[in-house]
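Trainee: I'll drop the sequence and a predicted model, then ask my questions.
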Amino acid sequence: MNSLGLCWDVRAGIWSEGQGRAVTASYVSVLIPECGVLPEVLKNTIADVGEYYLVRSLAVHQLVAQEFIDCFVRRGSCYALTYNTRIDQDNTAALLPTGKLILSVDKDTYEELGLQGRPSRYSGKKPMRYIITIDLTDSNFHPDGKKHKRVLWALKEKKPLEFDFLLAWYNSGAEGSTLMSYFPKNQIQALKPKVTFSTLRDLQCPTLQSNELQGKPEESCSTEELFEWLGAVLNQVNLDNVSSSFLSTYCCPQPNTIADRAFLCTITGFIIPEKIIQLLEQLCCYFGEPKLAPWLTLTVHGFADSPVSWRENEHGFHKGGENLYNFVLFRNLDYWLQMALGTNDDCPP
């Protein structure tokens, strides 16, 4: 499989997942063993993950206004997620790049709104939470239609809902309005993801073979062992397995090797799938020239309190709100894709 083939294969996979995910990632991590200096083009891609916006006290009915739909929903990929809301306790909302507005509301709010929805799958026998889906790109959803008037009346007059929102918009270079100019300056704030770089010294790394599923167990660590080890590294867990440690006796699985230096980058913020795709494509190109690294990883964490996860499936917090995936890219451009969800969530098809 060549680099271009992998990029397009991955693009198709992430794009469909990105379309179905609530809205982007809360943070992205890149780990490259045996890497001391990052290539300039890759460093620039990481630095250019794009701005996002925090809009204070945004009424939900503004997202269903025709002007907003015409300017942003129909002219690109628009993402929005309520900020500092808890999916298991508060009313929450998300706008997907497919143009669907998802509301996850409690029973009282649902009854006051009077909009059609369905009981949350996590409500138990007596539904206490409901999911409302509004397709802003539906041909019947226009200012003169009954559906649009009904939704606008419910959200503006019957039961006004207002939240702080994280917003992002991707429009492939098309000209037109910007989110910064659309909202009042005292209401919107432009933010940039936080990027941290670090070098890990003498890191024990699992020995991986891209054909691990067909290979011999003694030649390669399993995908499950790699996933567990990666979680420990990203959370800076000590891997020394010291008997006197009361925190962790975890150690790197066998077989393993020692990487003199490993590059670790973490990007934290409101990161849209299009930017993740660009980063993944540059990581594919990393192996275009001979490298000591036998593999590298890209880990993407979705928001724990997003009302949807994969392909618009409802997301439940359960214990930790797990909602993530991980790519392992090998030198020969084979790759593994690992996905993790909460206990109750549906696995993606």
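Mentor: Structure received.
Trainee: going forward, measure contacts between C-alpha atoms and count neighbours the same way
Mentor: Will do.
Trainee: Just give me the longest helix of the chain.
Mentor: Longest helix of the chain, by residue count under DSSP state H: helix 3-20.
Trainee: What residues of that helix count as buried?
Mentor: 3, 6-7, 10-11, 14, 17-20 (16 or more other CA atoms under 10 Å).
Trainee: now those residues in TSV, with distance to Asp202?
Mentor: Converted to TSV, the buried residues of helix 3-20 look like this (distance: CA to CA, whole Å):
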residue	distance to Asp202
Ser3	30
Leu6	31
Cys7	31
Val10	31
Arg11	34
Ile14	33
Glu17	36
Gly18	35
Gln19	39
Gly20	39
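Trainee: one step back: the helix or strand that the longest helix of the chain is followed by - contacts with which helices or strands?
Mentor: On the C-terminal side of helix 3-20, the closest following helix or strand by DSSP states H and E is strand 25-33. Packed against strand 25-33 by the contact rule (3 or more CA pairs under 8 Å, 6 or more residues apart in numbering; DSSP states H and E) you find strand 256-271, strand 295-301.
Trainee: so can I have CSV of those showing mean neighbour count?
Mentor: As requested, the helices and strands packed on strand 25-33 are exported to CSV (neighbours: other CA atoms under 10 Å):
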stretch, mean neighbour count
strand 256-271, 19
strand 295-301, 22
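Trainee: Now do the SS call for Leu38.
Mentor: coil (DSSP: H, G, I helix; E, B strand; the rest coil).
Trainee: Run through the residues that contact the nearest residue to Asp260 once chain neighbours are set aside.
Mentor: Of all residues not flanking Asp260 in the chain, Asp202 sits nearest, at 4.5 Å (CA to CA, 6 or more residues apart in numbering). With contact taken as CA atoms under 8 Å, 6 or more residues apart in numbering, Asp202 is in contact with 258-262.
Trainee: Strands along this protein, start to end?
Mentor: Assigned by DSSP state E, the chain shows strands spanning 25-33, 52-59, 77-82, 92-95, 100-106, 118-119, 129-135, 162-170, 188-191, 194-206, 256-271, 295-301, 323-330, 335-341.
Trainee: alright, now check it against this:
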Amino acid sequence: MLCPEVWRFSAPSHEILQKTGTIDLKKQKKDPIINGIRSHHFNQMITIILPDASSIPATLEATLADSDHYLVRNLSLDALVARSFIEGFVKRGTFYAVSFRTRLDTEDCVAVTPNGTLVLHLNKETYQTLGLEGRVSQFARKRNTKYVVQIDLKTLRPESKHYERIRARLGREILGQFNVQIAWTPPPKTGDSGVICPSSVAKYFADDATGAVKVELMPTLVKTHQEYGLKVPVFSLTEPHDEVYCNASELIEYMGMLALSCDLEEQDYVNSYDFCGERVEVGNAKVMHWRGLFTTVQVQSVYQQLLGFLEKEKHVPWLGMYVHGFADSPISFGMRENYFHTDGDNSYAVVVNPKGEYLWYQLVGNNKLPK
């Protein structure tokens, strides 16, 4: 068999959304970046890049100190529509769930969004046997091989026949059992009510009467490193006419190479990395990675800590944050169905400089079938 000329293969196409503007670092009101962060529910990895920073602030390191989540194994989906669960965790606080290590293109997947919507991404056989109302996946319209079912858990009435029908269908053997990653943010303390521990949701599932459900703690993985002797690109929206700056794609690509500790030293080779535009020499760059399951509130806290650091450290050229979603999550941004034909990528990057100028760079797969 002859080896294919892989260098002739075109890269998978993506939809890229870029937004630029200026924000107030002090007030942080009407910040469009926060709206973008809140639209991306399931976050697997957060990376921050601090060029020319002497150290990573302790407050920033502590932001995700209590961000561990849980893995619930052998979960029957009728447990997600139980009255006690909806009243205790869906309607109180914010609940996140996404199926663990399932393939979106070939397997049944599930998610629960923070607004209380149960999303089922099902194979054709499962959907037709289950008997719940849904629609064909927008990425499988020609073959009708995948279907999407959405159930608003907050509007279900346990005394209705509709509720009993849904619960009976979700408990059917055809669906099987799922391994699901979960996270829960308790409601804020009010009046005489005490503080509720986020681990209460783990105890709820661990107390399963059948004994089939197993709950595991999934600690957040943290990694830090730093790079030395760098000439980072300059990010500016108010560029003088006599100077040239790198474009958004080049800046995001540079951030990615920095986060991966790639060799950025210029050499006389064809495959060496280089970019056009103004540069500024910095002593080092601090890089920090978190991997786990992060809520939108946690990502927003990291972003706000970055803005606070940037306001104090005016000498840094810019700060960057990269957030990557789960490739096999049923949804990506908002309630948009996730693309699965090639890579299922759904991520975004944020760059802010001391003047409050920002870049929002959003990347998702499109609905074009691979050739």
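Mentor: Nice, thanks for sending it over. This is a predicted model, so every value here is computed, not measured.
Trainee: Which residue in structure 2 aligns with the residue nearest to Asp260 of structure 1?
Mentor: By TM-score structural alignment, Asp202 of structure 1 lines up with Gly229 in structure 2.
Trainee: what do you get for Leu167 of structure 1?
Mentor: Counting by TM-score structural alignment, the partner of Leu167 of structure 1 is Ile182.
Trainee: same deal with Gly316 of structure 1?
Mentor: Using TM-score structural alignment, the partner of Gly316 of structure 1 in structure 2 is Tyr339.
Trainee: Its match and Ala206 of structure 2, how far apart?
Mentor: Distance from Tyr339 of structure 2 to Ala206 of structure 2, counting by CA to CA, to the nearest Å: 33 Å.
Trainee: picking that back up, can you list which of the contacts of Asp202 of structure 1 carry over to structure 2?
Mentor: Retained contacts for the contacts of Asp202 of structure 1 in structure 2, judged by both residues aligned by TM-score structural alignment, their matches' CA atoms under 8 Å, are 258-261.
Trainee: Nearest to Glu281 of structure 1 among those residues?
Mentor: When these are compared for distance to Glu281 of structure 1 (CA to CA), Arg261 wins out at 23.1 Å.
Trainee: got the contact list for the closest one?
Mentor: Counted by CA under 8 Å, 6+ apart, Arg261 of structure 1 has contacts 33-36, 199-203.
Trainee: show me the contacts for the residue nearest the centre of structure 2.
Mentor: Nearest residue to the geometric centre of structure 2 (CA atoms, centre = their mean): Asn43, 2.3 Å. Neighbouring residues of Asn43 of structure 2 by CA under 8 Å, 6+ apart: 292-296, 323-326.
Trainee: before we move on, the earlier item: and the strands of structure 1: which comes nearest His142 of structure 1?
Mentor: Closest to His142 of structure 1 of the strands of structure 1 is strand 129-135 (CA to CA; 10.9 Å).
Trainee: any idea how far the alignment partner in structure 2 of Arg150 of structure 1 lies from Pro188 of structure 2?
Mentor: Aligned by TM-score structural alignment, Arg150 of structure 1 pairs with Arg165 of structure 2. Per CA to CA, Arg165 of structure 2 is found 34 Å from Pro188 of structure 2.
Trainee: Same question for Asn338 of structure 2.
Mentor: For Asn338 of structure 2, the distance to Pro188 of structure 2 - CA to CA - is 31 Å.
Trainee: If you count surrounding residues, which of the two has more?
Mentor: Between Asn338 of structure 2 and Pro188, Asn338 has the larger neighbour count (other CA atoms under 10 Å), namely 26 against 12.
Trainee: Could you check how many residues crowd around the closest residue to the more buried one other than its chain neighbours?
Mentor: Of all residues not flanking Asn338 of structure 2 in the chain, Ile331 sits nearest, at 4.5 Å (CA to CA, 6+ apart). By the criterion of other CA under 10 Å, Ile331 of structure 2 has 27 neighbours.
Trainee: now swap in the one 10 residues further on and tell me
Mentor: Burial measure for His341 of structure 2: 17 neighbouring residues, criterion other CA under 10 Å.
Trainee: again with the one 10 residues further on
Mentor: The burial count assigned to Val351 of structure 2 is 23, neighbours taken as other CA under 10 Å.
Trainee: Check Lys142 of structure 2 too.
Mentor: Lys142 of structure 2: 9 neighbours (other CA under 10 Å).
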